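1. sequence and predicted structure below; questions after.
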Amino acid sequence: MNKFIKNIIAFSLKNKAFTFVWVGILAIAGFVSFKNMPIEAFPDVTNTQIIIITQWNGRSAEEVERFVTTPIELSMSSVQKKSNIRSNTMFGLSIVTINFEDGVEDFFARNQVNVQLQTVDLPDGTEVEVQPPFGPTGEIFRYILHSPKKDSRELLTLQNWVVDRAIRSVPGIADVSVFGGQEKIFELNLDPRKLEQYKLTTAQVFEAVESSNLNVGGDVIERSGQSYVVRGIGLLQSTSDIENVIIRNDSGNPVLVRNVATVQEGSLPRVGQAGYNDMSDVVEGIVIMRKGENPLEVLEGVKAKIEELNTKILPKDVKLITVYDRKDLMDFTTSTIMHNLIEGIIFVTVIVFLFMADWRTTLIVSIVIPLSLLFAF
């Protein structure tokens, strides 16, 4: 081994130009690799994990456990290379988590889970969703919607129909979670005396409104060499649209919803509320990155999309305000590492010079440290 090292030293001394060129090439290649290397403040070292979320609204935890969670667990028991299956059941919600062994790729695991999920016989009304691939450290960005004029109900509507869809289009985004706000609904307050007067039932009113809330296709009318598509527009978009829905026709006299009920805008029962600084009721969005993506590239795409939303898409009185940015933490950790590295090089150089009392030896040692790091990259 000593002979091998001596031969390398002898070769380097005899071919100085060649040695300097290759050292320069390796140093440049190392610097380029360092600049292009993904940097993560919280590296995700967890195994592949697939989460199945099933909603069965209005059902107790016992019913969900018996008819949803248990069948899914039994079906997933035949999945290959899994390490364990865990579940959590609550009112109207089932969460089944399948953890896999080391080295199992997400595509392989997800394909098996999707195939087995097709064999599960679930009750009517259940909504099954396989979560996108993200880890416990996938949260990279938070924002709130702020407007001096609009309330949290209008802001949540903008979040669900505009902001959410725009941010999900950014490459590398797994999900966008929302907290706070009031979800808009239309409320029908029926008058029992008027229902008695018109001899109607609650079910008839419900069926009339439900059947009126849709668009229907028609036919094609040809005239003067052109074709005109005929279709019926019936989607309900306002309280007046609902009030004018016909429940029944009595001898040419239509009975409308407004004859037996009052219609108003309302909100679903709130299960939580988000606040920020002195604002007690805000809509907050949490951006979650896909597992294995480059955080810097994903954050650049998210910020560009938010800038586009603020300047071109959202109303002028609505702005997205950044609450948390993972890049701030990444910049801080990177600067801390560089600071410690420079301090280490200085301390080593000073100590070597004090003990060796030779500037050439000290220069060689001080150069070797950064070169070794660059060669490693």
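-> Great, that's in hand.
2. for the rest of this, base every contact and every neighbour count on C-alpha atoms.
-> Fine.
3. please name the residues that touch the spatially closest residue to residue 188 that is not a sequence neighbour.
-> Of all residues not flanking residue 188 in the chain, residue 263 sits nearest, at 4.7 Å (Cα to Cα, 6 or more residues apart in numbering). For residue 263, the contact set (Cα atoms under 8 Å, 6 or more residues apart in numbering) comprises 186, 187, 188, 189, 239, 242, 243.
4. look at the second one and give its secondary structure.
-> When you say that, I think you mean residue 187. Following DSSP: H, G, I helix; E, B strand; the rest coil, the label given to residue 187 is strand.
5. now do the contacts for it.
-> Contacts of residue 187 (Cα under 8 Å, 6+ apart): 263, 264, 265, 266.
6. whichever of those end up buried, select them in ChimeraX.
-> Selecting only the buried entries of the contacts of residue 187 in ChimeraX, with 16 or more other Cα atoms under 10 Å as the criterion:
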select :263
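7. so which elements touch the host helix or strand of residue 306?
-> Taking DSSP states H and E as the criterion, residue 306 maps to helix 295-308. Helix 295-308 is packed against strand 139-146, helix 164-168, with contacts defined by 3 or more Cα pairs under 8 Å, 6 or more residues apart in numbering; DSSP states H and E.
8. between helix 295-308 and the longest one, find me the angle.
-> It stands for strand 139-146. 10 degrees (axes from the mean of the first three to the mean of the last three Cα atoms, to 10 degrees).
9. buried ones in strand 139-146, by neighbour count?
-> 139, 140, 141, 142, 143, 144, 145, 146.
10. and the helix or strand following that strand, what does it pack onto?
-> Per DSSP H and E, the first helix or strand lying C-terminal to strand 139-146 is helix 152-158. In this structure, helix 152-158 packs against strand 184-190, strand 279-289, with contacts taken as 3+ Cα pairs under 8 Å, 6+ apart.
11. of those strands, which stretch is the most buried?
-> strand 279-289 (a mean of 20; mean count of other Cα atoms under 10 Å).
12. put this next to the first one:
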Amino acid sequence: MIERLISLSLRNRGVVLLLAAGLLVWGIFSIRASKIDAIPDLSENQVIVFTEWAGRGPQIIEDQVTYPLVTNLQGLAQVRAVRAASMFGMSFVYVIFNDNTDIYWARERVLERLNYAQRLLPAGLTPTLGPDGTGVGHVLWYTLHAPKLDLGEQRALQDWYVKFGLQTVPGVSEVASFGGFQPEYQVTVDPTKLTYYNVSLPQVLAAVRQNNNEAGGRKFEQGGTGYIIKTSGYIQDVATLENVPVLTRPGGVPLRLRDLGTVQMTGESRLGIFDHNGQGEAVGGIVVMRYGENADDVITRVKAKMTEVAKGLPAGVSFDIVYDRSGLIEESVANIKHTLLEEMAVVSLVVLVFLFHWRSALSILLQIPITIAASFILLNAFGISSNIMSLTGIALAIGVIVDNGIVMAENAYRNLALHQAAEEAAAGAPPGSSPGFSPAQTVPLSTPEPVHHD
């Protein structure tokens, strides 16, 4: 089979050269389309299910939330393992699928099963899926430089403006906010006053909900003009919340929320802070890349979007990039490219010096760019990004490529020499004989010793 292939290639050299040129061009396009990242994505193919139940302990979360979800998600197709973690007020379930499973197909299967499993959970709980990103999807971190805004205002700016702007970038799965605190109204009721006025805590909660709402009216026309009636009852400040009536006492006197406790504007409880270079707390976000995207392209698009978003920020507010993987990507790829060029130059010099035959050296050296370009075709076909490990493997393979070319060239010369010797022997002339030198004049290199008989 191999002899036929070699013979066919020798008889159709033009076709072979055309195929090699086409493979080189295809490989160049594959290099341009290859996904670039600094490190390979070795994370598991998983879907995260998150459920929040505020105020409940880990044991209650485990028994009433985590256990029902785990037992129902174990029967999904192509699931390799299901892991879970229960903590105060939160439940995390990690559904690990096979490596060859499409991540979006897996998310659809999980959503289908959650529609049934939700009926087994306590009322009011809704499990949600985590972002379609991986453990190495944190490609960019940034903070807001806003010396004139407090931490609450910075967090509000991040959550209600910057975050929504950056989430529209193609390839971004999520923008997770960190730092600062989220402003909230805090009502602290006095148990003694609740007992004195015979008011329960559910009554207080219901009064706050009912008075923080908007009611719709109807439309009517008057004098050819249409009017829409509605009532706006959203709480705007602390004073409005303090005057919310809980119930009406005898005599028509309302019992207000301020009569049962205190109301203040504060931030939610925090478990930690984000300190930036020892200069104090900062507010920012983490850009999470979507599964299977090109990290270098996503970072470029995010930076371009930051320039647009910065135009709408208040005066004196700007972005401060804390972590940017594009620098590591560029340095890694540049280092590997430099190594490849050095190896190709050294190998070319060595081949030319030792073979000392430019046609043989050229046939060997042409294999290097063609093979490297063809390797990117396979990388794209298997969904492998151009990272430190894959590019280093290509660099190490150059020696094997050259060795193969040298062995084939030497074997070709050996076969040609044997064929030439056979043709000369068939013509009646010894190999390497000069004019006037006949076979009868040949002298054996060694003569047999005489045999003595006693």
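-> Alright, I've got the coordinates. Keep in mind it's a predicted model, so treat the numbers as computed, not measured.
13. so which of the contacts of residue 263 of structure 1 persist in structure 2?
-> Mapping the contacts of residue 263 of structure 1 onto structure 2 (both residues aligned by TM-score structural alignment, their matches' Cα atoms under 8 Å) leaves 186, 187, 188, 189, 239, 242, 243 still in contact.
14. quick check, the fifth one in contact with residue 264.
-> Meaning residue 239 of structure 1. Yes: at 6.2 Å, residue 239 of structure 1 counts as touching residue 264 under the criterion of Cα atoms under 8 Å.
15. quick one on the thing from earlier: okay, and the residue nearest to residue 188 of structure 1 sits in which element?
-> strand 261-267.
16. superposed on structure 2, what's the mean shift for that strand?
-> By mean Cα distance after the TM-score superposition for structure 1, the fitted strand 261-267 of structure 1 averages 2.7 Å away from its aligned residues in structure 2.
17. which element follows that strand toward the C-terminus?
-> strand 274-276.
18. which strands or helices does that next one pack on?
-> Right, strand 274-276 of structure 1 is packed against strand 279-289 by 3+ Cα pairs under 8 Å, 6+ apart.
19. give me the mean deviation of the strand it packs on from structure 2.
-> Overlaying structure 2 shows strand 279-289 of structure 1 at a mean distance of 1.6 Å from the equivalent residues (mean Cα distance after the TM-score superposition for structure 1).
20. distance between that strand and the chain's centre?
-> In terms of Cα atoms, centre = their mean, to the nearest Å, the centre of strand 279-289 of structure 1 is set 12 Å apart from its chain centre.
21. what range does it cover in structure 2?
-> Using TM-score structural alignment, the residues of structure 2 aligned to strand 279-289 of structure 1 are 279-289.
22. ok, back up a step: so can I have TSV of the helices and strands packed on helix 152-158 of structure 1 showing distance to residue 259 of structure 1?
-> Converted to TSV, these look like this (distance: least, Cα to Cα, whole Å):
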stretch	distance to residue 259 of structure 1
strand 184-190	9
strand 279-289	36
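23. residues in contact with residue 40 of structure 1?
-> Contacts of residue 40 of structure 1 by Cα under 8 Å, 6+ apart are 294, 295, 330.
24. got the contact list for residue 31 of structure 2?
-> Residue 31 of structure 2 neighbours (Cα under 8 Å, 6+ apart): 373, 376, 377.
25. which of these are also in contact in structure 1?
-> Among those, the contacts conserved in structure 1 (both residues aligned by TM-score structural alignment, their matches' Cα under 8 Å) are 373, 377.
26. of the contacts of residue 31 of structure 2, which is the most crowded?
-> Neighbour counts for the contacts of residue 31 of structure 2 (other Cα atoms under 10 Å) peak at residue 376, which has 26 neighbours.
27. quick one: list the elements packing against the strand or helix carrying it.
-> In the assignment (DSSP H and E), residue 376 of structure 2 maps to helix 367-381. Judged by 3+ Cα pairs under 8 Å, 6+ apart, helix 367-381 of structure 2 is in contact with helix 13-33, helix 388-427.
28. next, the buried residues of it.
-> By neighbour count on 16+ other Cα under 10 Å, the buried set for helix 367-381 of structure 2 is 367, 368, 370, 371, 372, 373, 374, 375, 376, 377, 379, 380.
29. how about stretch 156-174 of structure 2?
-> Those would be 156-159, 162-163, 165-167, 169, 171-174, for stretch 156-174 of structure 2 by 16+ other Cα under 10 Å.
30. next one: stretch 308-325 of structure 1
-> Of the residues in stretch 308-325 of structure 1, 309, 310, 314, 318, 319, 320, 324, 325 count as buried by neighbour count, 16+ other Cα under 10 Å.
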